[in-house]
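**Q** Have a look; sequence and predicted model below, questions after that.
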Amino acid sequence: MKKIRIPWYFIQRFLGIVMGAVIVAISINTFILPNHIADGGVTGIAIILYYIFQWDVGLAVFILNIPLFILGYKAVGKQLFYWSILGVGIMSVSLRFTQFLEPLTTNTLLAAVFGGVITGIGMGIIFRCRGSLGGTDILAIVLNKKTQMSVGQIILIFDAFIFIAAAVIFNPETAMYAMIYMFIAAKVIDLVQVGLDYNKSVLIVTEKPDAIAAEIIGCVNRGATFFHAEGAFSNTPKKVIYSVINRAQLTQVKEIVHRHDPDAFVSIGDVSEVVGEGFTPWKGH
């Protein structure tokens, strides 16, 4: 009988989404719900329903997502659809089974800040594993195909309505704390997905491209690429050097350029993620 071998990347993706969903649920039960802070998306609606009617948040999240999953089945693709169901299911169950956890703080500002950090870590892990927690993300993808608005704009509009509802039903401070919470969560999501190791891209227009490129490759141990360009003012052909380096190597590269050509034009930019030889290896993502 032939054994079924489950690929390791599939197991990693599964465990990552499960872990991320559990972390988000713990954050909601220990920071958000006890301190009456709203959230965005479907989770935000479920939290408002909990505050008003004492409905179970986990069950509400699951029920509210059902019509969205039905609506978005064809729009989001089978892969994201099934992984989203996993994320929503695990978070709903985790919200139910982590209700016993005591609040970690009764200070609303601290709850918004640290709740944003913990939620951001959980969501970042889920996104890094190419999953989602369904909700308005799916609805936004569906509406994006039928309107001129981007997915981000649609999600922002939904969240704005939820924050306005929280301000009207409760008080403006509730909405303000929710905005702090969402802002911090968004920043932490980016950090988890991309990491702290920001790299730099360097574009060099110089009269000594071969010497500079050779030293970047030989001394800095980074690759360099030539772009063939033409000066708009002089109409003379030029070799433009492009290279991606880490922050620690930036000073060394600038010294190399200045030594060979003090009149060189250098443009330096931030690169949030680099995948390939010499940087982060491909891992099937």
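**A** Ah, there it is.
**Q** Please make it C-alpha for all contacts and neighbour counts, starting now.
**A** Will do.
**Q** so where do the strands sit in the stretch 101-250 of the chain?
**A** For the stretch 101-250 of the chain, the strands defined by DSSP state E, counting those that start in this stretch cover 199-205, 225-230, 237-246.
**Q** so how many other residues sit close to residue 196?
**A** For residue 196, the neighbour count with other Cα atoms under 10 Å is 11.
**Q** any idea how far it is from residue 119?
**A** 18 Å (Cα to Cα, to the nearest Å).
**Q** what's the answer for residue 58, then?
**A** Distance of residue 58 to residue 119, given as Cα to Cα: 16 Å.
**Q** Those two: who's more crowded?
**A** With neighbours defined as other Cα under 10 Å, residue 58 and residue 119 compare such that residue 119 has more, 30 against 24.
**Q** ok, that one to residue 193 distance?
**A** Distance from residue 119 to residue 193, by Cα to Cα: 13 Å.
**Q** swap in residue 94?
**A** Distance of residue 94 to residue 193, given as Cα to Cα: 23 Å.
**Q** same deal with residue 8?
**A** Distance of residue 8 to residue 193, computed by Cα to Cα: 20 Å.
**Q** ditto for residue 75
**A** As judged by Cα to Cα, residue 75 and residue 193 stand 24 Å apart.
**Q** just to revisit the earlier point, out of the strands of the stretch 101-250 of the chain, deepest packed?
**A** Mean neighbours per residue, mean count of other Cα atoms under 10 Å, is largest over the strands of the stretch 101-250 of the chain for strand 199-205, with a mean of 21.
**Q** Against that first model, consider the following:
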Amino acid sequence: MKKENIITTIKEYSIVTLGVILVAFGIQYFYAPNEIAGGGLSGLALVINNYVPVLSVGTIIFLGNLVLFIISFILIGGDFGFKTIYASFALSLVMDIMEKVFHSYALTTNLFLAVICGTLIIASGLAIAFAINASTGGTDILAKILNKYSTIDIGKSLLFVDLFVVICGGITFGLDKGIFSLIAVVINGLLVDKLIHIIEKKQKEKEIQLENVS
């Protein structure tokens, strides 16, 4: 592998790591302690954890991702698959560290603030990952597949996939929190598309500047 490729790979995985940390932080300090199942495998993991508390949220996410990895390799490709495997393992690890070492807690018990702050942080993390052809695993993989084989934007794909999780969250944690979870999913879907557009625009501007310099 050439030196340039090694540097590029390290840079890409560093960016994925940043996205993972943001997603984990949003879940562990805003969503999970307030029982907001904001879609995705993480939201589904919160529901399962409520019924099977012996399994941590991070562990459930890890087990769920094992099934989805095969699908991502077959339908999307190796580059996305490897980055997603790394991101999903990292997400489970970081979430468990936040939960068991730092004893994560609710930074706010106001559900509205929890939804807004948590979604802003999580959407930023997801957008960072998606922008370099990766994901944090889980239902993000299904959203990526839907995006690849249709004309639906990735954020809207996330919204469609996450509706099932929101319904489960509403049944498990109550209608009020179900409504807040729905709000989180809608905001997340729209915000991810917007952030990806901004990131890609910045990347294109940098490429144009480099071409002009050369």
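**A** Everything's here; your move. Here the structure is a predicted model, which is why all the values come from computation and not from measurement.
**Q** mind putting the strands of the stretch 101-250 of structure 1 in a markdown table, distance to residue 128 of structure 1 included?
**A** As requested, those are exported to a markdown table (distance: least, Cα to Cα, whole Å):
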| stretch | distance to residue 128 of structure 1 |
| --- | --- |
| strand 199-205 | 19 |
| strand 225-230 | 29 |
| strand 237-246 | 22 |
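**Q** helix/strand/coil for residue 37 of structure 1?
**A** coil (DSSP: H, G, I helix; E, B strand; the rest coil).
**Q** Pull the contacting residues for it.
**A** When contacts are counted by Cα atoms under 8 Å, 6 or more residues apart in numbering, residue 37 of structure 1 touches 108, 112, 174, 175, 177, 178.
**Q** switch to 7 Å and redo it
**A** Residues near residue 37 of structure 1 by Cα atoms under 7 Å, 6 or more residues apart in numbering: 174, 177, 178.
**Q** So which of those belong to helices?
**A** Judged by DSSP state H, these include 174, 177, 178 as members of helices.
**Q** gap between the residue mapped onto the first one from structure 2 and residue 114 of structure 2?
**A** Aligned counterpart of residue 174 of structure 1 in structure 2: residue 177 (TM-score structural alignment). Shown here: residue 177 of structure 2 relative to residue 114 of structure 2, a distance of 11 Å by Cα to Cα.
**Q** Same drill for those two, tell me which one is more crowded.
**A** Using other Cα under 10 Å as the criterion, residue 177 of structure 2 and residue 114 rank with residue 114 on top: 25 against 21.
**Q** Give the aligned equivalent of the more buried one in structure 1.
**A** By TM-score structural alignment, residue 114 of structure 2 lines up with residue 111 in structure 1.
**Q** burial of the closest residue in space to its match that isn't next to it in sequence, as a residue count?
**A** Among residues not flanking residue 111 of structure 1 along the chain, residue 31 sits closest, at 4.9 Å (Cα to Cα, 6 or more residues apart in numbering). Counted with other Cα under 10 Å, the neighbours of residue 31 of structure 1 add up to 27.
**Q** Double-check that residue 31 of structure 1 belongs to a helix.
**A** Yes - per three-state DSSP, residue 31 of structure 1 lies within a helix segment.
**Q** which residues touch it?
**A** With contacts defined as Cα under 7 Å, 6+ apart, residue 31 of structure 1 is in contact with 103, 104, 105, 111, 115.
**Q** ok, back up a step: ok now do the match of residue 174 of structure 1, which residues does it touch?
**A** Counting by Cα under 7 Å, 6+ apart, residue 177 of structure 2 touches 36, 170.
**Q** Distance check, it against residue 22 of structure 2.
**A** 22 Å.
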